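A.B. asks: The following comprises the amino acid sequence and a computationally predicted model.
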Amino acid sequence: MDQRRPRALTALTLASLLALTACSGSGVNGTSGAAGLRDPYFPKQGNGGYDVTHYGLKLGYDPESHHLTGTAEITARATQDLSAFNLDLKGLEVSGVTVEGKAARFQRAGQELTVRPHDDLDKGETFRATVRYASTPEKITDADDAEEGWLETEDGALALGEPNGSMAWFPGNHHPSDKAAYDIEVTVPKGLKAISNGELTRETTENGRTTFSWHNAEPMASYVATVAIGAYEVKKSATKSGLPVLTAVDASQVKESAKVLAKIPEIIDWEEYNFGPYPFSSTGAIVAPEDSAGYALETQTKPVFPGAPDTETLVHELAHQWYGDSVTPETWQDMWLNEGFATYAEWLWQEDHDGDSAQETFDALYKGDYYEDEEDNDAVWDFPPAKPTDAAHISDSPVYERGAMVIHKIRQAVGDDRFYDIIQGWAAEHRHGNADTADFTAYVEKMAPDDGAREKLKVVWDEWLHGDGKPEKP
């Protein structure tokens, strides 16, 4: 049980009370941004009334005491008149908040940090909010029992965010529909490294501590932001086109990871051929300690792997850079657009590298021959890919395998030439943006070669994407 939550629900921190005393802003009769965006599966995630354009995070971490200090400078545009707005933040003690340089009142309730600026914000106004915070960050257990948030490792930490974890280490508008640029600065004891998204712009050491500054210019959803702290070995290379590749590997995983990570330039070249131009300014991977997490995650520009990945997993997470990171779901109900595409990327890789064809993989899943365990084969049909049962099931088999089957049915309906036009065009049309299932089906129908293909697609949507149970015909 979270021992901090009852206190947060019943009392303001001392710093909050001081802020309340110090500020006498207007806005008594103003308007507040919504606390939560009513996502179908995570209704409290995100906040209304503003759009974040940039996060500037300055973090300091001591692995021995597990103490995190942070300053988050959040630049946003008000989408309505605001006398108050909310940020998502779980745990962590807030010592002060300013908006446009003036002390702001604030209070805590659960995962909500409510901020009341000294002066009301007008619709369309760009503003800067700065939050100072500290304490031991939390590990969050999801509805499906997966662990995320700030995960302690033997010599450091690993921050993972899907779907709720990022609010454990910085305040923000933590919903995939609000993407922003990031600058993440992390200070750690000398001898350790701190790896994050984007490109390293500066590394300085002073008084026994080293600061690493990372810049991610392209829009990023907060759930694919990451920080990895520890004894990492960093290597740089490039693809044939000159795209920078940076890998950071925990000291215990260097030997086991070398061969598969050497394939990154080849995989990126292959994925560019199939999916279109790579959407970011660099790529790479983070191989964390083997027991650091129970899953790999498509953190932007550098997917995270708990231990050395196999080739198919590397292909999957790198494919997410197009499908999930660049084209990001509008809500968590659209998760299949991430996982269906990334799973199908694995099928295509196998097809192009002397493995089973995508059709053979599809047939094995339909016939129930894909998994050794009968329950695993049956689980593919538990619910429609576009409508997981609840939050605990957004990462279940129908989202991945049946989602990939939907992609394959589209390929069957439109033919190979048009299929590749569709998957490349989809990635290009929504590059660095958000899209939902309705956007996708409309786009595919628009790109279909003829009325016959459109009729086939209607069956795909009705029986494979939205339909309950196993379709009668493969």
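C.D. replies: Now that the structure is in, tell me what you want to look at.
A.B. asks: from here on, contacts and neighbour counts on C-alpha atoms
C.D. replies: Will do.
A.B. asks: What residues sit buried inside the helix or strand where Phe440 lies?
C.D. replies: Assigned by DSSP states H and E, Phe440 belongs to helix 437-447. Buried residues in helix 437-447, counted by 16 or more other C-alpha atoms under 10 Å: 437, 440-441, 444-445, 447.
A.B. asks: Show me what the helix or strand Ala217 falls within is packed up against.
C.D. replies: Per DSSP H and E, Ala217 falls inside strand 209-220. Other elements packing on strand 209-220 under the criterion 3 or more C-alpha pairs under 8 Å, 6 or more residues apart in numbering; DSSP states H and E are strand 180-189, strand 193-196, strand 199-206.
A.B. asks: Recalculate using a threshold of 7 Å.
C.D. replies: Strand 209-220 is packed against strand 180-189, strand 199-206, with contacts defined by 3 or more C-alpha pairs under 7 Å, 6 or more residues apart in numbering; DSSP states H and E.
A.B. asks: Distance check, Tyr41 against Trp464.
C.D. replies: Noted for Tyr41: a distance of 21 Å to Trp464, by C-alpha to C-alpha, to the nearest Å.
A.B. asks: what about these two, which has more around it?
C.D. replies: Trp464 (25 against 17; other C-alpha atoms under 10 Å).
A.B. asks: and the residue nearest to that one when sequence neighbours are not counted, how many residues sit next to it?
C.D. replies: Counting by C-alpha to C-alpha, 6 or more residues apart in numbering, Val406 is the residue found nearest to Trp464 once chain neighbours are left out, at 6.1 Å. By the criterion of other C-alpha under 10 Å, Val406 has 24 neighbours.
A.B. asks: ok, and here's another one to check against it:
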Amino acid sequence: MRSPAFVALATTVAGLLLAGTAAAGTGSPGGQTVGDPYYPTDGNTGYDVGHYDLRLQYQPASDQLSGTATILATATQDLSQFSFDFGLHTDSVLVNNFPATYTSTGSKLVITPAATLPKGSPITVVVRYDGIPSQVTINGEKDWLRTPDGAQAVQEPHIAAFWYPANDHPTDKATYDVSVAVPDGTQVVSNGVLVSSRSQLGQTRWNWRSTKPQATYLTFIAIGKYDIRQGTGPDGLPVTTAYGANLGANHDAAVASVERTPEVLAWESTVFGPYPFEAEGGVVPGVQFGFALENQTRPVYDPRFFRSGSDLSVIVHENAHQWFGDAVSVHRWSDIWLNEGFASYAEWLWSEKEGEGTAQQLFDYYYNSVPASDPQWQTLPGDPGADNQFSDFAVYTRGALTLHALRTTVGDDAFFAILKAWVAARKYSDGTIDQFIGIAEKVSGKPLHDLFQQWLFTPARPTLSAPVAAARVAPSVPKSVAEIDRTNALLATSKH
């Protein structure tokens, strides 16, 4: 309890502090882009987000989403105005508990606080909002997927702005609390750990928490009728898997694949370094959506990956992204090889481990399968362009070819040391191809600029260098080729 005199004094002091802040300087507006050439309207500057707290309600029958986002950030300049990427209707905005004025353009929520926010100061932004996400179009995209029993927010490189206000670029990671209330009998799956679920007044509120820095596009929700399974993996981490109610004939193969996630992660930890997150698992919705996505701690898989039986290649691929793409994210989307080339090469390493074809056999097969005259060699893995960002051959396959060329050049010991050093150096942040090359040269002690120039930035089929040529064996078709091809073909259909 506080006396009336104390409350009056506190109110006066708060008013003086606010006035002092305003008088300290007018500041300047933050930018409404981070300057990514592939997506020039993405992201915002002037602040750094530390945490998103999303408390939402969703009605599957109408696709109505409403709720409150509380965003904790730090000003990186004297800030007179700032923005979020956001497409739903905004009802009100508070900044540090004071009402703020705002405008919405359909892709940006532009906020003007009551007073300038000094550089280095903490910011608490409360945005109340509502809307029908499936009716929202942002920069020509409609990325929210309404399903017969709910919805899923799963897409790359954009999804956040369809369901919460965000600084939507991988260079601004944050931790998350995601709380969604839905009608009883409906489930909600998201990232991290399920803290609680409780039914009250005909609704169940599902509370998920992610404690490690997470990129906005890797934050997801899947809403509908799910069989949710929870357990503990050999590493002691909580494992959450979820299977849609309408998987039909794909159900058992999906379970036979996704339930092996802890086994896959245990092996990948020996190759890439310690698993970087607090939970693990996977989700297979009961709808087809054309791809799999490496949502942090919980990849989501199209059920068609399992139409021919279990598919461990896609499990290996998406979970390799937990290191390459999630723990270490792209600095710009042109760096996508650092995500997809590495996850694709992980499939080759798994094939090698399982005795279904060595990485060298796979290298020979794919290198020789595409003639030098094929225009697919013209797309650069190191800068494929936004239209080819998810090119099956150029980014996924040639990306893996590049890593095998590196491996044969520096030797196994140095190669696997490079992979671990890259994650250790950039974990929970982002990185560029140039930074990776720098670490590869430092660890191996070899000049590698020419190798990467040829494999990543030359619009032609690379000529095999002496180490790669010496390692080659007679071309053959490894057992794993069909599975890897099937996996990569579906992975590469991801819309952007």
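C.D. replies: Thanks, I have it. Note that this is a predicted model, so its numbers are computed, not measured.
A.B. asks: TM-score of the superposition?
C.D. replies: The TM-score (TM-score structural alignment, normalised by the length of structure 1) is 0.88; 437 aligned residues with a C-alpha RMSD of 2.2 Å.
A.B. asks: Single out the most deeply packed of the helices and strands packed on strand 209-220 of structure 1.
C.D. replies: Most buried of these by mean neighbour count (mean count of other C-alpha atoms under 10 Å) is strand 180-189; its value is a mean of 23.
A.B. asks: what span of structure 2 lines up against that strand?
C.D. replies: The alignment of strand 180-189 of structure 1 onto structure 2 (TM-score structural alignment) spans residues 174-183.
A.B. asks: The matching stretch against structure 1, how far on average?
C.D. replies: Compared with structure 1 after fitting, stretch 174-183 of structure 2 has a mean deviation of 0.4 Å; criterion: mean C-alpha distance after the TM-score superposition for structure 1.
A.B. asks: what sits up against that stretch?
C.D. replies: Residues outside stretch 174-183 of structure 2 that contact it (C-alpha atoms under 7 Å, 6 or more residues apart in numbering): 49-59, 202-215.
A.B. asks: at 6 Å what do you get?
C.D. replies: Contacts to stretch 174-183 of structure 2, defined as C-alpha atoms under 6 Å, 6 or more residues apart in numbering, come from residues 49-58, 203-214.
A.B. asks: Measure how the longest helix anywhere in structure 1 sits relative to helix 437-447, angle-wise.
C.D. replies: Identified as the longest helix of structure 1 according to DSSP state H is helix 336-352. On the basis of axes from the mean of the first three to the mean of the last three C-alpha atoms, to 10 degrees, helix 336-352 of structure 1 is oriented at 50 degrees to helix 437-447.
A.B. asks: Superpose on structure 2 and give me the mean offset of helix 336-352 of structure 1.
C.D. replies: Once the two models are superposed, helix 336-352 of structure 1 sits on average 0.4 Å from its counterpart in structure 2 (mean C-alpha distance after the TM-score superposition for structure 1).
A.B. asks: Check stretch 209-218 of structure 1 too.
C.D. replies: Once superposed with structure 2, the aligned residues differ from stretch 209-218 of structure 1 by a mean of 0.3 Å; criterion: mean C-alpha distance after the TM-score superposition for structure 1.
A.B. asks: and that stretch, which residues are buried?
C.D. replies: Going by neighbour count (16+ other C-alpha under 10 Å), the buried part of stretch 209-218 of structure 1 is 210-218.
A.B. asks: Could you do stretch 459-474 of structure 1 as well?
C.D. replies: 459-461, 463-465, 467, 470.
A.B. asks: thinking again about what came up before, next secondary structure after the strand holding Ala217 of structure 1?
C.D. replies: Counting by DSSP H and E, the next helix or strand C-terminal to strand 209-220 of structure 1 is strand 227-230.
A.B. asks: list the helices and strands that next one packs on?
C.D. replies: Helices and strands touching strand 227-230 of structure 1, by 3 or more C-alpha pairs under 6 Å, 6 or more residues apart in numbering; DSSP states H and E, are strand 157-160, strand 193-196.
A.B. asks: Which positions in structure 2 sit opposite it in the alignment?
C.D. replies: Aligned by TM-score structural alignment, strand 227-230 of structure 1 falls on residues 221-224 of structure 2.
A.B. asks: equivalent range in structure 1 for the host helix or strand of Leu490 of structure 2?
C.D. replies: Here Leu490 of structure 2, judged by DSSP H and E, is contained in helix 481-491. The counterpart of helix 481-491 of structure 2 in structure 1, using TM-score structural alignment, is absent.
A.B. asks: who's in contact with that helix?
C.D. replies: 291-292, 314.
A.B. asks: Just the ones in helices from these, please.
C.D. replies: Val314.
A.B. asks: Please indicate which of the contacts of helix 481-491 of structure 2 are buried?
C.D. replies: 291-292, 314.
A.B. asks: how about the helices of the stretch 1-150 of structure 2, start to end?
C.D. replies: 4-24 (DSSP state H, counting those that start in this stretch).
A.B. asks: So which residues of it form strands?
C.D. replies: In the stretch 1-150 of structure 2, the strands defined using DSSP state E, counting those that start in this stretch lie at 28-29, 47-59, 64-75, 79-85, 89-95, 98-99, 101-104, 108-112, 122-131, 145-147, 150-153.
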